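*Asks:* Predicted coordinates and the sequence they were generated for:
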Amino acid sequence: MSAVRYGQLFRLDGRRVAVVGGAGGIGREAVRALVAQGAEVLVADRHAEGAAETARLANADEAAPGAMPGTARAVTLDVLDESAVTAAAADWGTLDGLVVTVGVNVRKRISDYSMEEFDRVVALNLRAHFGLVRAFAPAMAERGRGSVVSLASMRAFQVEPGQGVYAASKAGLVQLLRTAAAEWGPSGLRFNAVAPGVVRTPLTDQIAADPAWYDAYAQASALKRWARADEIAGAVVYLVSDASTFVTGSVLTVDGGWTAVDGRYDPSV
């Protein structure tokens, strides 16, 4: 008979998790979901006020009946400052989970891109994740367990004009995590990506401001709508928790069916 306590699979009581990029959007909702499952969460972001507000919201949320919530605490971190990341790895102690949600997009066609814009997108979407993995993974692996989750995108696999650098950086992130999964797997450390579809966050303000563009994106998915940031949080909890102990080197796509049905035609037959 299995000794697994299925009622506890998603609980994170006593676990320490850092959410980097937790000041808003998907990062904020991930913090709230993790705290609700009992985790002690460090809300790390360059924007101190946003991180503090996330911690306040998470600590104010009501727990499920009979369950104890965790706690959230804001810390300041610039992920592009290598010395700051190294210091954080020492100061925060060993983590059970690391969730990285930082990212940026500059929507321009390749011929219109500047090298400065290219560097900015790749720095935040790929280099920052690399630096965090390099800083935190060794101690987690030495402990013999842990889960690292990064936010990729469906654009790692499915593109459109104007998404070239963003898509390339997200595809690179997926391959980085798969390689990390191979290198640290024998030590019990897991690496996975969550690939959202279109989510209403500050990152998509440009699209939301154009009604035709906004509606076109809504119609492209099977569910015919955009995602809310909180609809991505469950995937993060799953990958951090013991519900996914045999999941590593994987990409969990949360896109409302976009990649399944995009470009379809419904004939009247």
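*Replies:* Cool, the structure landed. Numbering: from 1, shown residues only.
*Asks:* all contacts plus neighbour counts: C-alpha atoms, from now on.
*Replies:* OK.
*Asks:* Tell me which helix or strand comes right after the lengthiest strand in the chain.
*Replies:* Scanning the chain for the longest strand, with DSSP state E as the assignment, gives strand 189-196. Counting by DSSP states H and E, the next helix or strand C-terminal to strand 189-196 is helix 205-208.
*Asks:* Quick one: distance of that following helix to the chain centre.
*Replies:* Put simply, helix 205-208 sits 20 Å off its chain's centre (Cα atoms, centre = their mean, to the nearest Å).
*Asks:* quick one: contacts of that helix?
*Replies:* Arg200, Trp213, Tyr214 (Cα atoms under 8 Å, 6 or more residues apart in numbering).
*Asks:* before we go on, here's another structure to hold up against the first:
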Amino acid sequence: MLGLEGRTAAVVGAASGIGRAIAIAFAENGAFVACADLDRAGVAETASMIEAVGGRAEASVVDVRRSADVDTMLDKVAAEHGRLDVAVGTPGINIRKPLVEYTDAEFEAVTDVNLRGGFHVLRGAGRIMSAQGHGSIIVISSISSRVVEPGQVIYAGTKAALAQMVRVLAAELGPCGVRVNAIAPGPVETALTEPIRASKAWAGAYAEKVALGRWARPAEIAGPAVFLASDAATYVTGEVLFADGGWVDLDAQFADEAAVGTD
């Protein structure tokens, strides 16, 4: 049920991190993967990594902020392969600072990638898939859509908005046979989190919030994406799948061993 043989998938944001891990995982499970990113060298490297182990992939340069870029790439994939079974949008940026210190340019930079970019993937894939009568769309939200952390106002707002967009679009496209879901990772070892991981204390504080006691590897977010793309999830839509090591649901855990098992 988890196999993706014969599927055509597009991964926007495939040059590194979670996007690269998802592209590789899709290929490992049998899909042809159209890898897209603004980073020309990075996305070409991802496609080469897939092809080096016998997978099938192609690379293209796409600016997720530009609707024409996203639409052209998705339309091309669907036209050349006769279908678009899966579309994934992963790009995201963050500028950590209090809201009252944000400039207009900084607000626009974060929302243009996270929110506008996510919208472009959702809309572009939704148009193709609703017409063909099937498909799975996946975008990357975050635990920040639920948890509160100072300095994350704009980033958290975009990720919460994506989560709600997924729910509403799932209702709109459900009658067309199209599923729409999001993955909400916790702390993941990517380029986006390098400033945090550079501080031993800061990185440790994040790890301590996770029930598993550690940061995730990008490949650990790819597993949920394979599930949502596959026939194992044919009755799953409108969901935000938290792949956070237990952070959100166990946020109030109490670690006093003396209290465990007492009345």
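*Replies:* Structure's in. What do you need? Keep in mind it's a predicted model, so treat the numbers as computed, not measured.
*Asks:* Can you check which part of structure 2 the longest strand of structure 1 sits on?
*Replies:* Aligned by TM-score structural alignment, strand 189-196 of structure 1 falls on residues 178-185 of structure 2.
*Asks:* what does that stretch rub up against?
*Replies:* So stretch 178-185 of structure 2 is contacted by 126, 129-130, 133-143, 145, 162-163, 166-167, 169-170, 173, 221, 224-225, 228, 234, 236-244 (Cα under 8 Å, 6+ apart).
*Asks:* average distance between it and structure 1?
*Replies:* Stretch 178-185 of structure 2: mean distance to aligned residues in structure 1 after superposition is 0.3 Å, counting by mean Cα distance after the TM-score superposition for structure 1.
*Asks:* which residues in the stretch 1-150 of structure 1 form helices?
*Replies:* Counting by DSSP state H, counting those that start in this stretch, the stretch 1-150 of structure 1 has helices at residues 25-36, 48-60, 82-91, 115-122, 128-143.
*Asks:* Out of those helices, which is the most enclosed?
*Replies:* helix 25-36 (a mean of 27; mean count of other Cα atoms under 10 Å).
*Asks:* whereabouts in structure 2 does that helix align?
*Replies:* Helix 25-36 of structure 1 corresponds to residues 17-28 in structure 2, going by TM-score structural alignment.
*Asks:* One more: stretch 134-148 of structure 1?
*Replies:* So stretch 134-148 of structure 1 sits over residues 123-137 in structure 2, by TM-score structural alignment.
*Asks:* Which residues does the matching stretch contact?
*Replies:* 70-71, 74-75, 78, 83-88, 122, 173, 176-181, 228-229.
*Asks:* So for the match of strand 189-196 of structure 1, what gets flagged as buried?
*Replies:* Going by neighbour count (16 or more other Cα atoms under 10 Å), the buried part of stretch 178-185 of structure 2 is Val178, Arg179, Val180, Asn181, Ala182, Ile183, Ala184, Pro185.
*Asks:* cool, and stretch 209-220 of structure 1?
*Replies:* For stretch 209-220 of structure 1, burial by neighbour count (16+ other Cα under 10 Å) applies to Tyr214, Tyr217, Ala218, Ala220.
*Asks:* Which residue in structure 1 aligns with Glu194 of structure 2?
*Replies:* Checking TM-score structural alignment: Glu194 of structure 2 goes with Asp205.
*Asks:* try Val100 of structure 2
*Replies:* In structure 1, the residue paired with Val100 of structure 2 is Ser111, using TM-score structural alignment.
*Asks:* Next: Arg146 of structure 2.
*Replies:* Arg146 of structure 2 maps onto Phe157 in structure 1, by TM-score structural alignment.
*Asks:* go on, Val113 of structure 2?
*Replies:* By TM-score structural alignment, Val113 of structure 2 lines up with Leu124.
*Asks:* same deal with Tyr235 of structure 2?
*Replies:* Tyr235 of structure 2 maps onto Phe246 in structure 1, by TM-score structural alignment.
*Asks:* show me the contacts for Asp228 of structure 1.
*Replies:* Rather than Asp, residue 228 of structure 1 is Arg. Val199, Arg200, Thr201.
*Asks:* Which one (most neighbours) among those residues?
*Replies:* For the contacts of Arg228 of structure 1, the largest number of neighbours (other Cα atoms under 10 Å) sits with Val199, at 20 neighbours.
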